[in-house]
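how does the following fold in three dimensions:
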Amino acid sequence: MFSKILIANRGEIACRVIRTARRMGIATVAVYSDADRDALHVEMADEAVHIGPAPAAQSYLDAEKIIAAAKQTGAQAVHPGYGFLSERASFATALKAAGLVFIGPNPGAIEAMGDKIESKKAAAAANVSTVPGHLGVIEDAGHAARIADEIGYPVMIKASAGGGGKGMRIAHSRDEVQEGFDRARSEAKSSFGDDRVFVEKFIVEPRHIEIQVLGDKHGNVIHLGERECSIQRRNQKVVEEAPSPLLDEETRALMGAQAVALARAVNYDSAGTVEFVAGQDKSFYFLEMNTRLQVEHPVTELVTGIDLVEQMIRVAAGEPLALTQADVTLNGWAVESRVYAEDPYRGFLPSIGRLTRYKPPAEGVSEGVTVRNDTGVQEGGEISLFYDPMIAKLITHAPTREAAIEAQADALDAFAIDGIQHNIPFLSALMTHERWRAGRLSTGFIAEEYPDGFHATAPSAALARTLAGVAAVIDNVGNARKRRISGQLAGRPVVFEHQRVVRLGDLTLACEVDRAAGGFIVSFLDAEGRPLSTHELRSGWHPGEPVWSGVFDEEALAVQVRPRLNGVALAHRGIAVEALVYTRREAELAALMPVKQQAGSFKHLLCPMPGLVVSIAVSEGQEVKAGETLAVVEAMKMENVLRAERDATIARVHARAGDSLAVDAVILDFA
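This is a model prediction of the structure:
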C-alpha cells in the first residue's frame, strides 16, 4: 500500500480524497494555484505545493508541474479526482514513465472510453444498446445540419471529449443545429482543448441513469447499482439519487450486465461509470463511459456502504477486489443536491465573492437518517471566477425515498450561506415539488416545471402562520435581549406589549406572544382580537444565529433568518419572505407609508454575471431584432449567449472581446 499520495485536483473532491486517505493512514499532498492559496484542501493535506497562476491551463492542467510536485514530495501515486486531468490517457502514461502510479484506470481504457465517438463504437461491438447517431467527425455546421436531417429532430450535439454539460446543445431545427454546433465547438475547445463534436438522436422525455462499475487489475469487474441524474439544468446535473425510482430489479440487472460487459471489453481496472439514457418505458441506450470518479458518487457509497475512493486506491496498489457481485446490496435511498454559487432568481447566473458566512447542517447519523456534506470551502473563503461554481454536495440517506427527500429538505433549510448568491432556495423548493416526490422525472424536468425560471412564491396559509410565528418569537427574544442592556431607559421599567402585527408581503397577521415553559405560545387573532389558532414554539435560537432551529407544534422546524429593519427575512422550503413585526400602533402608522417604486432601465445591456467577454456580435448603429445575439460571455467555464429582448438600434458598444466584466457592467447602449 502507498504511504503518500498526491491529489491532482482542488475543491471538494480533493478534500474528499484526503479524508479517505487519512482514514487509511496514507499521507497526502495537495497542489494549489494562486487563487487557491488559502483553500480548504491545502489546509487539510499533510503537504502542499504551489503549481502556478489561477487559470487551470497554467496550473491544474499542467501535467509536468503535477509530476514535479509528486517527485518533490516523495508521493508514490496520484489521484486525479474528476475533471482536469482525470480522463487524459497521456497523463496516466506520463505518470507511469515518471515512476508514479495513476489512481485510476489504465491508459488503454481511458483512450477507449474517453473519446465519445470511439466509445460508442466499442459499446456497439460489446453488444451494448446504443442511441442512433453519426459517430464520425463532423466537418462544419452545414455537415451537422445534413446529418441531423437524416437522423430526425430533435438531436443532441455533443463534444467528443466533453463532460459536465460543456460543449453540449439540443437542436430542434436546422437553424438551431448551426448555432448549437458553433457554440458546442467553442465550449469544447476552451474546456477540453478538443473541438470535435458528434450528433445523435435525442430521446424525448429521457431519463439519465448511470451504473457504477468497479474493476481491478486481476480481471474482476462488478457493478454497484445505479444512480438517477435526471434533474439537470443546461445538461448540468443538479440533483442525483440512488437507486432510481424508474428501475425494477430486471432492468437494473440488464443495465448492470451491459455496463460490466463494456468494462470487461476495455480491461477496466478502477471505479468508473457507464451512463445510459433511458426512456419512460425502461428502454435504455448507452450514452458514454466516464473513466473516473463521478461527482455524484456519494449516493452510491451511502446505499452500498462501499468507499469508492478507498477501492480506487487499493486497486491502484494492485490489490484484488475484496467484493463479488453477490456481496453488493442496495440499502435504503440517498439523495444528493449540488449547492452552486449562482443566483436562481436571475436565471441561475454565476455568483462569485467571499463566503462571509458558511454554516452547513450538522453531519452524522440520527434516527436512521444520515446527513453528509462534501465541500471544499470554509467560512471566509472565496468563490473564484476561474473554476466550477460548486460550493458543496449535500447528501442524505434514509430507509425510504420519501424519508431521504424529507431529510434533504430539512438539511437544506439548515444550510446557511452569505456573501454570495446560491441555489439553496431552488433546491429547497424542488424537494417539495409534487412531480419530483412522485419520481416522474426526465432530463427536461427543470425546463418543463420552471419554463420562466425560478421565482419567489407566496407561502401557503399554513406556512404563513408558521413563519409569522417564528418572526414574532424572534422579535420577542430580540426585545428581551435589548431590555437587559445595562442602563437602558435609566432604570425605568419597560412595559412589554404582548400583541404584535406581522406583515408578510401583502398578508397581515395579528398575534399575541407569551412565554411558556421552555418556549413560547403564539396565538393568532381575528379582527376583534379573538384567538383563531394557538401554537407552541421551542428553540434555543439566539440573536445573530442564521438558522432558527426548533419545534413548532411538536414538529421539527428549521428556518433561515436574516435581520432586517423592523423584522427579519425568513426562508423555508424554498419560500422566502420578509417578515415585518410591529406593535399595533406601529402597524397602523406603517400602513400609511407610501411604497417606494423602483425605476427600471431598458437603455442598456448589462452583464448578468461576472465573466469574460467571448465576443460582441453587433456594432454601433446596427439595428437588431428581438432574439438576435448581442454578445457571448463566459463565466465559470460556461458560455452564455445574451440576446436582444426587443427590436432596437445599437447606440454605443462599451465592451470588447477579452474584457473581464463585473456583474451589471454596461456592455452596450440602445438608442
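
can we go C-alpha only for contacts and neighbour counts from here?
Noted.

for W333, give me its contacts.
241-243, 303, 397-401, 404 (C-alpha atoms under 8 Å, 6 or more residues apart in numbering).

now the other sequence, so there's something to compare against:
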Amino acid sequence: MRLVIANRGEIARRILRAGRARGFEVAVVSTPGDAGSPVRREADAVLEVDSFLDGAAIVEAALRWRARLLHPGYGYLSENAGFARAVEEAGIGFVGPTPENMLALGGKESAKAVARACSVPVLEALLSGELAALPPAAWQDALAGRGILAPYLVKASGGGGGRGMRVVEEPAGLPDAVLRASREALASFGDGTVFVERLLRSPRHLEIQVFGDGRGGGVFLGERECSLQRRHQKVLEEAPSSVADPALREAMGRAALALVRHTAYRGAGTVEFLLDEAGAFHFLEMNTRLQVEHPVTELAYGVDLVLAQLDLAMGGWPATLGDPAVFAVPAPTGVALEARVLAEDPRNGFLPTPGPLRVYVEPSGPGVRVDSGVTQGGRVDAGFDSMIAKLVAWGPDRASAVARLAAALEDFTVLGCTTNLPFLQAVARSGDFLAGRESTGWIQEHLADLNAPLLPAACLAFFRSTAFREALSMAFRGAGAAAPGPAARFKAQAGCPELRTGGAQEKEVFHLEGGPVLFTLRGPALRRMLDGPVAPGERGPGLARALAAAGETDPALPFRACRLEGAGMAVAVFGETLVLEDPSADLARPRVQAAAGGGVNAPMAGRILECLVARGDEVEQGQLMFVLESMKMQFEITAPRAGTVAEVCVEVGQALQGPETVAVLA
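Below is the predicted model:
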C-alpha cells in the first residue's frame, strides 16, 4: 500500500509514523522552500510541487507515484472539497471526509444551517450573502434586528486557526474589518468569504471529537477544552474538560452525533461549541479533518486516531472505537494536556519570530509525548506557520498531568529563535489554570502576569551580570573563564575556571564547566543566588529542585546556552530563556547610522502584501502604511508618529529577511 502525505511539519511526521506502523510505503509532498524539513529525509519518497495549495500538481504527483491513499493532514487543502473530489476521481483514496461532507460542514455558514436543522443551538449571525446584498451602512441595523449588538466578530467561513477573524468594538469599524478579514482568509485558504456573528466575550471553548462510518453511524470520543487562546488561536488544550460533567458531556456528544447522522459523515471530525457563563452551549463550527490537538484525545481515551483514519480508508471500521450504531458516553482514563510550542514572542505582542534552531532539545519521560516537525540545526521559516512542536503530557489525574506538563516545559530547550516556552511555563504554573478557571479571554486578561520574568530577581541579576556574561563568552571560545589575578588565571588554564562576580569575597566565586551547549554552574555564588528571596509565583519546578539541593556540599546548576548572530548569547535556565549581550563583542559591533527623520520598521521577516503610502504623503500617527504577511498571519504596520513620507523602501511582494526599515518619515 502506498500513502501520500500532502502536508509538512509535525503532522506529516505524525502521519508517517502511523503509515509505517501499517507497513505502508510513504511519500511526502514538499516544496523547494521546505527543502530542510526532516520529514523529507524520513519518507520513502518526496513529491516536490511549487505550493502545498496546488491541488492539481499534488494529484498529478501522487498518480505518478502510484499512490493508493492520500492523507491531507490539517490546514492547506485538508478541507477543500474540490481537492478531495479530484483525489478520489483519480482513483486515490482520500483519508478524510467525503466532498459532500466538506461542502455541508466545512464552511462555518453551511455548518450553521445543518446545526439548525438538527436542533443544535447556534449563535445568531449575518451571513456572507446578506452582507453582500446590503450596503455597509445597513449592516448595523440588520445585525440589531437579530439581536446582535456591538462588539461583533467577523469570521472567515472556511479555514480556521484564527485567520480571517476580527473583533469589531464599534459599528463604524465593520466595513474595514470585513475587508481585511476577507483578504486574510483569501490568502490563507483561497476563500475570502466572511460573515459577522455575536461575540461572546469570555466563553469556554469545548469541542467534541467524532468519528463517522460514512453511513450515518458514528462515535464520539469525549470533549477537549480549548479555552486558552490568544488572537483566537489555541495555546493549550486538555481532555477531558475540567468543567464538563457527565450530563454536559452527553448532551454535547448527542448534538455532535446529530450532525454526523444528518450528513452521513465519514472519518474524523471535530464539532466545536462555546459554553457561555450560564453553562449553555452554542454550536461554533465543525472541522472536517484531523484536529491539531488530537493527541490529548488519544492519550485520554487510549485510541490512535490516525491509524483509525487509515483503517477506515482501507474499508474497515476501527475496532478500537466501539460500535458506530450504539450511542455510548466514553470514560476517559486520566487527563492529557497539550501545549503548542511556537516561534513567537508573547512579550512582544506574540509577533512571529522565524529563525534558526541552534539548540533544540525535547523533553522525555513517563507520560510525555512530543510531536515535532523540526530538528536541531534547522530553522523556522517565515513562509510557513509558527508551529515548532506539540508537547503532550498525560497523568492519572489533572494535578499530575499539570505537574508533568510544567516539568516537561522547563526541560524543553529551543535557542536561536524566540519561542513561547516561558509563556507556556507561566500558564502551567498559574493558580487559575491549576484550578481550571479559564476562558477564551483569560490570557488577554492576565497577559502582564504571564509575561513577567520567571526567575527571581537574584537569579536574573546573576545571569545578566558582566562577570557571568564574560565567563560564558570565553567558554564559547574554549578559552576558559576570565579571572582576576594570576592565581585565578592559572586555575583557568589548568581546567578549573573560576570567576569572582565582584570584590574578593569567597561567596562571590563561581565555576563554569562544560560546553559547547550544556554547561554547569558551581560555587558559592550559586548557593548565594539560590538562597536569595523568592516570591511564590517565581518558584518553578526546576528552581524548587535547585533550592532543595542547595544544602549539598557542592550544588550544581546545569543549563544550556549558545551564541546568536551578532553580539547575542542565549541561555535556557529554569524554564526561562534569556538573551544576553556578549560584552566581548562590543568592539567588533558595527555602528549603524539611524535613518534621517526616523525609520518605520517591519517587526519581523515576512512578505509585503500592501503598500498604502507613497513618497511625499502626509501621515498621521497610527495611520496604516503597510500590511505584512508572516507565518500565515497578516500584520499592520502603522505610522509611529505624524510626518511626511520621505522614502518608501519596499514594494508589494517584496520578501523581508528580518526586522527591516520599510519607510522613512521626515
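
send over the TM-score of the superposed chains.
In this superposition the chains share a TM-score of 0.82, using TM-score structural alignment, normalised by the length of the second structure; 614 aligned residues with a C-alpha RMSD of 4.0 Å.

coming back round to it: of the contacts of W333 of the first structure, buried ones?
Buried residues within the contacts of W333 of the first structure, counting neighbours by 16 or more other C-alpha atoms under 10 Å: 241-243, 303, 397-398, 401, 404.

how far apart are the longest strand seen in the second structure and its match in the first structure?
Under DSSP state E, the strand in the second structure containing the largest number of residues is strand 218-230. By mean C-alpha distance after the TM-score superposition for the first structure, the fitted strand 218-230 of the second structure averages 1.1 Å away from its aligned residues in the first structure.

give the aligned range of that strand in the first structure.
Aligned by TM-score structural alignment, strand 218-230 of the second structure falls on residues 221-233 of the first structure.

run the chain-centre distance for that stretch.
Relative to its chain's centre, stretch 221-233 of the first structure lies at 16 Å (C-alpha atoms, centre = their mean, to the nearest Å).

chain neighbours aside, what residue packs nearest to E618 of the second structure?
Excluding its sequence neighbours, the residue lying closest to E618 of the second structure (C-alpha to C-alpha, 6 or more residues apart in numbering) is T644, at 4.5 Å.

which SSE is the equivalent of A27 of the second structure over in the first structure in?
Under the alignment by TM-score structural alignment, A27 of the second structure pairs with V29 in the first structure. In this assignment (DSSP states H and E), V29 of the first structure forms part of strand 27-33.

which other helices and strands contact the helix or strand that that strand is followed by?
Going down the chain from strand 27-33 of the first structure, the next helix or strand is helix 40-44, by DSSP H and E. For helix 40-44 of the first structure, the packing partners by 3 or more C-alpha pairs under 8 Å, 6 or more residues apart in numbering; DSSP states H and E come out as helix 11-23, strand 27-33.

could I get the ones you listed as TSV with mean neighbour count and distance to A124 of the first structure?
TSV is the format used below for those (neighbours: other C-alpha atoms under 10 Å; distance: least, C-alpha to C-alpha, whole Å):
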stretch	mean neighbour count	distance to A124 of the first structure
helix 11-23	21	32
strand 27-33	24	39
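
mind checking which of the ones you listed is nearest K65 of the first structure?
Shortest distance between K65 of the first structure and those, using C-alpha to C-alpha, is found for strand 27-33: 9.4 Å.

please enumerate the helices of the stretch 401-550 of the second structure.
Assigned by DSSP state H, counting those that start in this stretch, the stretch 401-550 of the second structure shows helices spanning 421-429, 431-434, 442-445, 447-450, 457-464, 466-476, 486-493, 524-530, 541-549.

for H205 of the second structure, which of those helices is the nearest?
Using C-alpha to C-alpha, the helices of the stretch 401-550 of the second structure put helix 442-445 closest to H205 of the second structure, at 11.7 Å.

hmm, back to that, now, the contacts of W333 of the first structure that are in helices?
303, 401, 404 (DSSP state H).

just those now: which is nearest I151 of the first structure?
Out of those, the member with the shortest distance to I151 of the first structure (by C-alpha to C-alpha) is R401, at 37.9 Å.

the equivalent of the closest one over in the second structure and N348 of the second structure, how far apart?
Counting by TM-score structural alignment, R401 of the first structure lines up with R398 in the second structure. From R398 of the second structure across to N348 of the second structure, the span is 31 Å (C-alpha to C-alpha, to the nearest Å).

give me the neighbour count for the closest residue to G23 of the second structure other than its chain neighbours.
Excluding its sequence neighbours, the residue lying closest to G23 of the second structure (C-alpha to C-alpha, 6+ apart) is M1, at 7.7 Å. M1 of the second structure has 13 neighbours, counted by other C-alpha atoms under 10 Å.

and M1 of the second structure, what does it touch?
23-25, 67-69 are the contacts of M1 of the second structure under C-alpha under 8 Å, 6+ apart.

tell me the most packed of those, by neighbour count.
Going by other C-alpha under 10 Å, L69 tops the contacts of M1 of the second structure with 23 neighbours.

surely it touches I92?
Yes - judged on C-alpha atoms under 8 Å, L69 of the second structure makes contact with I92 at a distance of 5.3 Å.

from M631 of the second structure, how far off is L351 of the second structure?
From L351 of the second structure to M631 of the second structure the distance is 10 Å (C-alpha to C-alpha).

those two: who's more crowded?
A count of neighbours by other C-alpha under 10 Å puts M631 above the other of L351 of the second structure and M631, at 22 against 19.

so the residue sitting nearest the centre point of the first structure, which of the three states?
Taking C-alpha atoms, centre = their mean, the centroid of the first structure lies closest to R338, which sits 2.7 Å from it. Classification of R338 of the first structure using DSSP: H, G, I helix; E, B strand; the rest coil returns strand.

which residue in the second structure aligns with it?
Aligned partner of R338 of the first structure by TM-score structural alignment: R340.

in contact with that match, which residues?
Here R340 of the second structure is in contact with 235-236, 387-391 (criterion: C-alpha under 8 Å, 6+ apart).

farthest pair within the residues you listed?
Counting by C-alpha to C-alpha, the most remote pair of these is L236 and I388, 14.2 Å apart.

residue ranges for the strands of the stretch 101-250 of the first structure, please.
101-102, 133-134, 155-159, 168-171, 197-201, 207-215, 221-233, 236-242 (DSSP state E, counting those that start in this stretch).
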